[in-house]
Structure formats: structure tokens, C-alpha cells
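Undergrad: could you look at this predicted model? Sequence included:
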Amino acid sequence: MSLTFIFIGITVVLSLYAWNNYSIMHKWIMNPYSVQRNQEYYRFLTSGFLHADYGHLFFNMLSLYFFGANVEYYFSVLFGESTGSLLYAALYLIGIIVANYPDFAKYKNNSGYNALGASGGVSAVVFSAILFNPTDTILIYFIPMPAFMYAVLYSFYSYYMSKRNLDNIGHSAHLYGAGFGVVFTLLLKPALALSCMAQITEYLQRFL
């Protein structure tokens, strides 16, 4: 069975369960203060399987569904089915962990700060997928754009919003997750950097 579907299934089940079981939500959510004080490092990962509400859960899992299957396929072709699956799992799970680091570093002395969601892991998968097919069309609010342009806009927006603190969205987590996805994928397949740039160059030349 596809790991993407397994991750989606586990995340949906655990999110729904935690909404009806406050003790689980309280124990698994990313609370930097608890991590720092009680060495509850498991929260770096468990928080990625919890979501705030149906909308939060739906959009993260929808993104994972569309992009995850592609990355899972490419990894299996490049590294074999077993190794590819392990590497794909590492991309997603470590992406969640890495994405939680900026909030941990910033809020480790703030007992009232909490964070949750799979956005970091999903961002890692999305940006990994973009490396393989940077000129594929992505619809953003029904506006079509090439994937590489989305990646640039997403990165700038996440960076800008992470500095402004205008909402309750973990923009730093998105940025760190995306960055990890790029670095992890290029470490596995360095030639993708040239392939990605060649595809983007060819795409842009159509307009010159």
C-alpha cells in the first residue's frame, strides 16, 4: 500500500481521536516549554499527526495526496521500492521534526505556546515534487502557475509572514519544511539541480 495513503489515514485517525481526547492533544501537541523542561522530544514528531480543525486537516492531507504520490513514485524508480519507501518516509517525518525547530528555539521558555499540524512534512514533500517537475501547473485559488513560480512566491510569503507574526499560522515551519525537502532531495540526487534549472530555463525561453 502507498505510504502516502498510510500517512493520510494515520493522521486523520489521530487528529479525530485527539479532538475527542484532550489528554492526548495536550500530551502530543508541540509545546516547546514542555520539550525544554521535561525532555519530551517526541512532541517534535507527534504534533505533526494532530490538526486544529477540519479545514487544517483537509488542506494538509489534500496537498500530501496530490504531491506525495508523485514523490513516492520517483523515489521508488530512483532507489528501488523498499529503499525509496524508506527515503520517502524519512523526507516526510524528518520534515515534520525539522519544521518544529524554529518554534522550539523561539518559544522554549513560553509555557503558553503550542503548535500542531503536518505542514512542515507536507512542505518538504511539495518542494521535493517541484524539483522533479518544476514547470508543472499548480492551481492557487484557481489561478494557474508553474510550480517553480509557486515555490518562489510561497518561500517569500512564508519568510515575510514569519517576521510579521500577524496570524496563528506557523510560517517558519512551512519555510523550514520546504528548505529541508529541497536539501534532502538534492543530497539523494544532486543531478536534479541541473535538471530542474534546465526545465525552468526551457520554460522561460518560450516567452523570449
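TA: Okay, I see it. Note that the structure is predicted; figures quoted are calculated from it, not measured. Residues are numbered from 1 along each chain as shown.
Undergrad: C-alpha from now on. contacts and neighbour counts both.
TA: Will do.
Undergrad: so the closest residue to residue 193 other than its chain neighbours is in which element?
TA: Nearest residue to residue 193 in three dimensions, chain neighbours excluded: residue 186, at 6.8 Å (Cα to Cα, 6 or more residues apart in numbering). Secondary structure assignment for residue 186, by DSSP states H and E: helix 171-188.
Undergrad: can you name the element that comes right after that helix?
TA: Toward the C-terminus, helix 171-188 is succeeded by helix 191-205 as the next helix or strand (DSSP H and E).
Undergrad: buried residues of that following helix, list them for me.
TA: In terms of neighbour count (16 or more other Cα atoms under 10 Å), helix 191-205 has its buried residues at 192, 196, 199-200.
Undergrad: now stretch 97-106
TA: By neighbour count on 16+ other Cα under 10 Å, the buried set for stretch 97-106 is 97-104.
Undergrad: and what of stretch 1-20?
TA: The neighbour-count check on stretch 1-20 (16+ other Cα under 10 Å) flags 4, 7-8, 11-12, 14-16, 18 as buried.
Undergrad: of those, which is the nearest to residue 86?
TA: residue 4 (12.0 Å; Cα to Cα).
Undergrad: structure two is appended below for comparative analysis:
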Amino acid sequence: MSFSITLVIIIITALISWRAFQDNDLKYKMMFYPYNVKHHKEGYRFLSYMVVHADLMHLFFNMFVLYNFGQVMEYMLDFKYGSSLGTFHYLILYIAGGLFATLWPMSKNADNPNYLSLGASGAVSSVFFAYILWNPGATLNLIILPFWDIPAWLLGIAYLAYEYFMAKKGTSNIGHDAHFGGAVFGILYVLLINFEKGQAFISYIFN
């Protein structure tokens, strides 16, 4: 791998997000707005929302997660499939993961003029959950529990349950439905390109 696609994505996202921080009109035009997608044919928003963020903390958190897990996932795909095909799979995982993350919000809010969302969380969730499925034995540390190694698969299940519950509850301005959708895509894509990873994941948990 001669260069990191993950770092390219981070740089592009950071630059565009930073520009949008200074220009609210630009931010608005790039946000995911199901009502305008349906009624004003602004289909470009399915992609543009992934490169703008609400604030610096939102941007930092998404890019921090992507930096830590995206590069590893990118390397593993390159190792398994070769540089060209590995890069292709990684880009599909990220970009299509972000697109897939809009399906649930789109279906619920196509006629809701008050729903808008932004950020790379859905795409990042796709990469993160692909990493979990690819590495069932991995452990993670949370900032709030720095001395406890948590099995990645356990954290993933807890995360999915939480995001689904919060999306159904619908009382937060956080895009839980997009987080859940992106995570599901990451799992499905790994199963599509390497079903044995799913079998190994189940075997690891129950054996």
C-alpha cells in the first residue's frame, strides 16, 4: 500500500468541514435533507453530507475513530485481496456504508421538512463494524474505562442495541438511525466478500 486512502478521506473531510464551519449556507446545502432530496431532486445530498460536520468535536471524533480503525481495515483488505482490489473494497465499504446509512432516515423523513443530518458517522460505523467482524478476538479500551479491555464484538452488540433503541425512541438530535444503518452495512459487506469471516466470528463467540 503506497499511500493511505484513510488519510486521504480524513484530509478531504477535514478541509471541507472546516470550510463549512465558516459558511453556514455551504453547510446547509451539503447536509442530508430527505425533504429536499424527494421534493427538490437534490440527490447529491446522499453523498455530500458525509464531508460536513456540526462542529470541531463532531469532526474530531469521527476522524479519530476512522484513523484508528480505518487504516487497519484498509491494510487487511489490501493484504487479503491485493492493493487495487483491497482499495476498491475499502472505498465501497466507506462510501456505500454512508449511502446505506441514509436509507432509514430517508424512508422516515422524506416528507419531514424539519429533519436534517450531517457527518461521516454512518460511513465510519460501516468501517468500524467491518473491523469487528474481521477481528472477533480484538479488544478495545474506552476513555471512561481505560484499564478494562472490552471484547470488540461485545461492544459492537451493545452499540447496535443502543443505536437501534435510540433511533426508535426518536428524542435525540443525533443520527442514531444512520449510525445503525452504517454498522449493518459494514457487517453485510464483509459477509458478501468473505463469508468465512462471519462463520469465524460466530465460532469465536460460541466456542
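TA: Yep, that arrived. On a predicted model such as this, the values are computed, not experimentally measured, just so you know.
Undergrad: ok so, going back, in the second structure, what residue corresponds to the residue nearest to residue 193 of the first structure?
TA: When the second structure is aligned by TM-score structural alignment, residue 186 of the first structure is paired with residue 191.
Undergrad: wait, that match sits on residue 197?
TA: Yes: in this structure, residue 191 of the second structure is within contact of residue 197 by Cα atoms under 8 Å, at 6.8 Å.
Undergrad: how close does the residue mapped onto residue 93 of the first structure from the second structure get to residue 57 of the second structure?
TA: Residue correspondence to the second structure (TM-score structural alignment): residue 93 of the first structure is matched to residue 95. Going from residue 95 of the second structure to residue 57 of the second structure by Cα to Cα, to the nearest Å gives 22 Å.
Undergrad: with neighbour numbers in mind, choose between the two.
TA: Legend: neighbour count by other Cα atoms under 10 Å for residue 95 of the second structure and residue 57, higher for residue 95 (20 against 10).
Undergrad: list the residues that contact the closest residue to that one other than its chain neighbours.
TA: Once flanking residues are discounted, residue 95 of the second structure sits nearest to residue 123: 6.4 Å by Cα to Cα, 6+ apart. Residue 123 of the second structure makes contact with 50, 93-99, 101, 182, according to Cα atoms under 8 Å, 6 or more residues apart in numbering.
Undergrad: got a winner among those for most neighbours?
TA: Among the contacts of residue 123 of the second structure, residue 182 has the most neighbours (other Cα under 10 Å), with 33 neighbours.
Undergrad: give me the stretch of the first structure that stretch 119-127 of the second structure matches.
TA: Counting by TM-score structural alignment, stretch 119-127 of the second structure corresponds to 117-125 in the first structure.
Undergrad: ok, now stretch 8-17 of the second structure?
TA: Under TM-score structural alignment, the match for stretch 8-17 of the second structure is residues 6-15.
Undergrad: what about that stretch, how far off from the second structure?
TA: After superposition onto the second structure, the mean distance of stretch 6-15 of the first structure to its aligned counterpart is 0.6 Å, using mean Cα distance after the TM-score superposition for the first structure.
Undergrad: and for that stretch, what are the contacting residues?
TA: The contact list for stretch 6-15 of the first structure, computed with Cα under 8 Å, 6+ apart, reads 49-51, 57, 61, 64-65.
Undergrad: tell me which of these is nearest to residue 27 of the first structure?
TA: When the contacts of stretch 6-15 of the first structure are ranked by distance to residue 27 of the first structure (Cα to Cα), residue 50 comes first, at 11.0 Å.
Undergrad: just checking, the closest one touches residue 119?
TA: No: with contact defined as Cα under 8 Å, residue 50 of the first structure does not count as touching residue 119 (10.5 Å).
Undergrad: which one's more surrounded, the two?
TA: residue 119 (32 against 29).
Undergrad: what distance do you get for that one to residue 130 of the first structure?
TA: 16 Å.
Undergrad: try residue 93 of the first structure
TA: From residue 93 of the first structure to residue 130 of the first structure the distance is 18 Å (Cα to Cα).
Undergrad: can you confirm residue 109 of the first structure is in a strand?
TA: No: read with DSSP: H, G, I helix; E, B strand; the rest coil, residue 109 of the first structure is coil and lies in no strand.
Undergrad: excluding its backbone neighbours, what's nearest residue 27 of the second structure?
TA: Per Cα to Cα, 6+ apart, closest to residue 27 of the second structure is residue 20, 4.9 Å.
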